[in-house]
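# pasting a predicted model and its sequence here:
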Amino acid sequence: MHRRRRRTALLLSAAIAAAPLLTACGNDAHPGAAAVVGDQRITVAQLENRVSEVRDAQRAAVPDEAQYQQVIAKTGTLARDTLHNMVLDQVLHRAADDEGVTVSRMEIQQMRAGLEQQTGGAEALETAWLQQYGIAPERLDDNLRLQLEAQKLAVKLGTDTRDPAFWSVLTKASKELGVDLNPRYGTWDVEKSSRVDAKTPWVREVTAPEIPQTA
C-alpha cells in the first residue's frame, strides 16, 4: 500500500498520542452528552452503543472466556478511545469540507475491495480493523471514509498526515467547531486535535500497526 495510506492509519489509531492539557473543555452545560461538536451532540448512550458494538464483535471473535477477558484488559480505555474517533471524525469531515474535499461511495467500495484483497477477504479485513483500531465490522465503511478524507485532504494541501500543515487545518476545524468533552472522558486538545486525559502529566505515544503494502 502507498506510504501515505499507511501514514494515514496512524491518524486513525484507537489511541493517538496523549498531549499536555491545553484547554479546559467540558462542563455540565450539556447533560447526557459525552461530547458536543459544533451543534452536534454525541450522547453517552450513542458512545455506549459504539462500545457495545466493539465488545460484541470481540466476544464473537474470541469465544473463550479467559482470552476474552485478556482482550478486555488490553482495551480498557475503549470508551475514551472510541469517543476520540467519533470526535475526530467530525473534525476531519469539517476540515475536508472547508477545503472542498469529498469522498464518494464508489471510492469507499474501491478502497475496501483493495484492502480485502490484501488481507485475505472481507472477514479478515474486519478482524484486522477490530484488533488494530477497535472498529466494529458495521463501522468499517465509516472508518474507511475517514481514511479517504484524510488522504485526499493531505493531497489537496500538498502534504501528508504527519506534516504540521495538515494538522494546522484540523486545528482550525477544531476551533471552528468548539469541541467540548464531558470531563469524565478528558478534554479536547485543539492544537493536536486529540482527546487528552485531564490528569495525565506525561506524553504517551502509541503507534498503530501498519497495514500491508502493495507494489
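Okay, I see it. Numbers count the residues shown, from 1 in each chain.

# from here on, just use CA atoms for contacts and neighbour counts.
Noted.

# for the protein, longest helix please?
helix 78-98 (DSSP state H).

# how distant is it from the center of its chain?
6 Å (CA atoms, centre = their mean, to the nearest Å).

# tell me the buried residues in that helix?
78-96 (16 or more other CA atoms under 10 Å).

# repeat that for stretch 116-134.
116, 118-119, 125-134.

# secondary structure and distance to T43 added to those, as JSON lines?
Output for those, formatted as JSON lines (DSSP: H, G, I helix; E, B strand; the rest coil; distance: CA to CA, whole Å):
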{"residue": "E116", "secondary structure": "helix", "distance to T43": "33"}
{"residue": "Q118", "secondary structure": "helix", "distance to T43": "36"}
{"residue": "T119", "secondary structure": "helix", "distance to T43": "34"}
{"residue": "L125", "secondary structure": "helix", "distance to T43": "29"}
{"residue": "E126", "secondary structure": "helix", "distance to T43": "26"}
{"residue": "T127", "secondary structure": "helix", "distance to T43": "27"}
{"residue": "A128", "secondary structure": "helix", "distance to T43": "28"}
{"residue": "W129", "secondary structure": "helix", "distance to T43": "24"}
{"residue": "L130", "secondary structure": "helix", "distance to T43": "23"}
{"residue": "Q131", "secondary structure": "helix", "distance to T43": "25"}
{"residue": "Q132", "secondary structure": "helix", "distance to T43": "25"}
{"residue": "Y133", "secondary structure": "helix", "distance to T43": "22"}
{"residue": "G134", "secondary structure": "coil", "distance to T43": "19"}
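
# would JSON lines of those with distance to P63 be doable?
JSON lines is the format used below for the buried residues of stretch 116-134 (distance: CA to CA, whole Å):
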{"residue": "E116", "distance to P63": "24"}
{"residue": "Q118", "distance to P63": "26"}
{"residue": "T119", "distance to P63": "22"}
{"residue": "L125", "distance to P63": "19"}
{"residue": "E126", "distance to P63": "17"}
{"residue": "T127", "distance to P63": "14"}
{"residue": "A128", "distance to P63": "17"}
{"residue": "W129", "distance to P63": "18"}
{"residue": "L130", "distance to P63": "15"}
{"residue": "Q131", "distance to P63": "15"}
{"residue": "Q132", "distance to P63": "19"}
{"residue": "Y133", "distance to P63": "20"}
{"residue": "G134", "distance to P63": "17"}
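
# another one to put next to it:
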Amino acid sequence: MHRRRRTALLFTAALVAAAPLLTACGNDAHPGAAAVVGGQRITVAQLEERVDQIREAQRAAVPDEAQYEQAVARTGSLTRDTLNGMVLDRVLERAAEDAGVTVSDREVQQLRFDLQEQAGGAEALEAAWLQQYGIPPQRLDDNLRLQVTAQKLAESLGTDTSRPEFWQALSEAGKELDVDLNPRYGSWDPEKSSRVDATTPWLRDVTGAGAPRTA
C-alpha cells in the first residue's frame, strides 16, 4: 500500500497545482453553467456550494479570525481551483471508463484506513486533506475514490500518475468530453488537462512548477 499512498498524494497535489492562478474573463457565455463536460453541466450553484463547503471547513478548523483570514488569503483562487478539480474529476472518470477500470467501496475504505494510520487518526487525516488539498471532510471519501481510480488507471497503462502516459490518457478523455468552460473561469486545455486563462491561452502556469504532467 506504500506505493498507492504515494501515488494518491501525487495525484491530489496535481489537482491543486493544475489550476493556474490567473485572472478569468468576465464574458458570461454560459448562463447558469460554470462548465459543460460531456454534455453535462456543472452549474455555478454547484461550484459555489463546493466552495462554501471548503470555506466552512476552514472556518471550523481555524476559529481564530486572523488565522482564518490568512487561510482565505492563501486560497484566493479557490473558486477557479475548485472548478478545475471538478472538471478533472470527470475527465479522470471517463479515462477510467475507457480503460475498463472500476473501483470498489472496499478499496476506498482500505486506502482511507491506511492513510489514517499514516496521519494519526481520522481527524488528523481530514485536517491534512483540508489544509493541503482543500478537500472538506464530507468529500474525503469521494476524493479517495478518485485517488484509487487514478492509481488503478495508471497501473492499467503500465505507468504511474507522475508520468506523461497517464496524463495523455486524461488528455484524450478530455477531448472526448469536449470540455467547455464558462469564459468567466477561463478555458480548458485538453493537452494539459487543466484550466487556462481564456484571453491568454499561451501563458504558462508558473505556480505549478514540478507538477506531474510536465514530468
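Ah, there it is. Given the structure is predicted, the values throughout are model-derived calculations rather than measurements.

# list the TM-score for the superposed pair.
Comparison of the two superposed chains (TM-score structural alignment, normalised by the length of structure 1) gives a TM-score of 0.87, and 201 aligned residues with a CA RMSD of 2.0 Å.

# closest one of the buried residues of stretch 116-134 of structure 1 to W202 of structure 1?
Y133 (22.7 Å; CA to CA).

# who are the contact partners of that closest one?
Each residue near Y133 of structure 1 by CA atoms under 8 Å, 6 or more residues apart in numbering is listed here: 12-14, 208.

# one more time with 10 Å, if that's ok
Neighbouring residues of Y133 of structure 1 by CA atoms under 10 Å, 6 or more residues apart in numbering: 9-10, 12-15, 81-82, 85, 127, 143, 208-209.

# which among the residues you listed gets closest to F166 of structure 1?
L10 (13.5 Å).

# doesn't that closest one fall inside a helix?
Yes - using DSSP: H, G, I helix; E, B strand; the rest coil, the assignment for L10 of structure 1 is a helix.

# my guess is it contacts D160, does it?
No - under the criterion of CA atoms under 10 Å, L10 of structure 1 is not in contact with D160, lying 11.5 Å apart.

# quick one: contacts for Q69 of structure 1?
59, 62, 75.

# that one and P137 of structure 1: what is the separation?
For Q69 of structure 1, the distance to P137 of structure 1 equals 20 Å [CA to CA, to the nearest Å].

# now swap in S168 of structure 1 and tell me
31 Å.

# do R204 of structure 1 as well
Applying CA to CA, the value for R204 of structure 1 to P137 of structure 1 is 28 Å.

# neighbour-wise, which of those two wins?
Set side by side, R204 of structure 1 and P137 show more neighbours around P137, with 20 against 12, by other CA atoms under 10 Å.

# looking at the alignment, what corresponds to the more buried one in structure 2?
Structural alignment (TM-score structural alignment) places P137 of structure 1 against P137 in structure 2.

# hang on, that match packs against A60?
No - look at P137 of structure 2 against A60 with CA under 10 Å: they stay out of range, at 11.0 Å.

# where do the strands sit along structure 1?
All strands of structure 1, identified by DSSP state E, fall at 33-37, 40-43, 180-181, 187-189, 194-196.

# the second one vs structure 2, mean deviation?
Relative to structure 2, and after both are superposed, strand 40-43 of structure 1 has an average distance of 0.6 Å to its aligned residues, where the measure is mean CA distance after the TM-score superposition for structure 1.

# where's that strand relative to the chain centroid, distance-wise?
How far strand 40-43 of structure 1 lies from its chain's middle: 16 Å, per CA atoms, centre = their mean.

# ok, A95 of structure 2 touching K152?
No - if you go by CA under 10 Å, A95 of structure 2 and K152 don't touch, sitting 11.0 Å apart.

# joint contacts of the two?
Joint contacts of A95 of structure 2 and K152 (CA under 10 Å, 6+ apart) are V101.

# what residue is smack in the middle of structure 2?
Geometric centre of structure 2, nearest residue: G85, 2.9 Å, by CA atoms, centre = their mean.

# can you find the partner of that residue in structure 1?
By TM-score structural alignment, G85 of structure 2 lines up with N85.

# settle this for me: its match is touching I42, isn't it.
No - using CA under 10 Å, N85 of structure 1 is not in contact with I42, being 11.6 Å away.

# measure T102 of structure 2 to F166 of structure 2 for me?
Distance from T102 of structure 2 to F166 of structure 2, counting by CA to CA: 16 Å.

# so for these two, which sits in the more crowded spot?
F166 (23 against 12).

# and the spatially closest residue to V37 of structure 2 that is not a sequence neighbour, what does it touch?
Using CA to CA, 6 or more residues apart in numbering and skipping the chain neighbours, the partner closest in space to V37 of structure 2 is V179 (4.7 Å). V179 of structure 2 sits next to 35-40, 87-88, 90-91, 173, 187-190, 193, 195 when contact means CA under 10 Å, 6+ apart.

# need the contact list for I135 of structure 2.
By CA under 10 Å, 6+ apart, the neighbours of I135 of structure 2 are 12, 50-51, 53-54, 57-58, 82, 126-129, 141-143.
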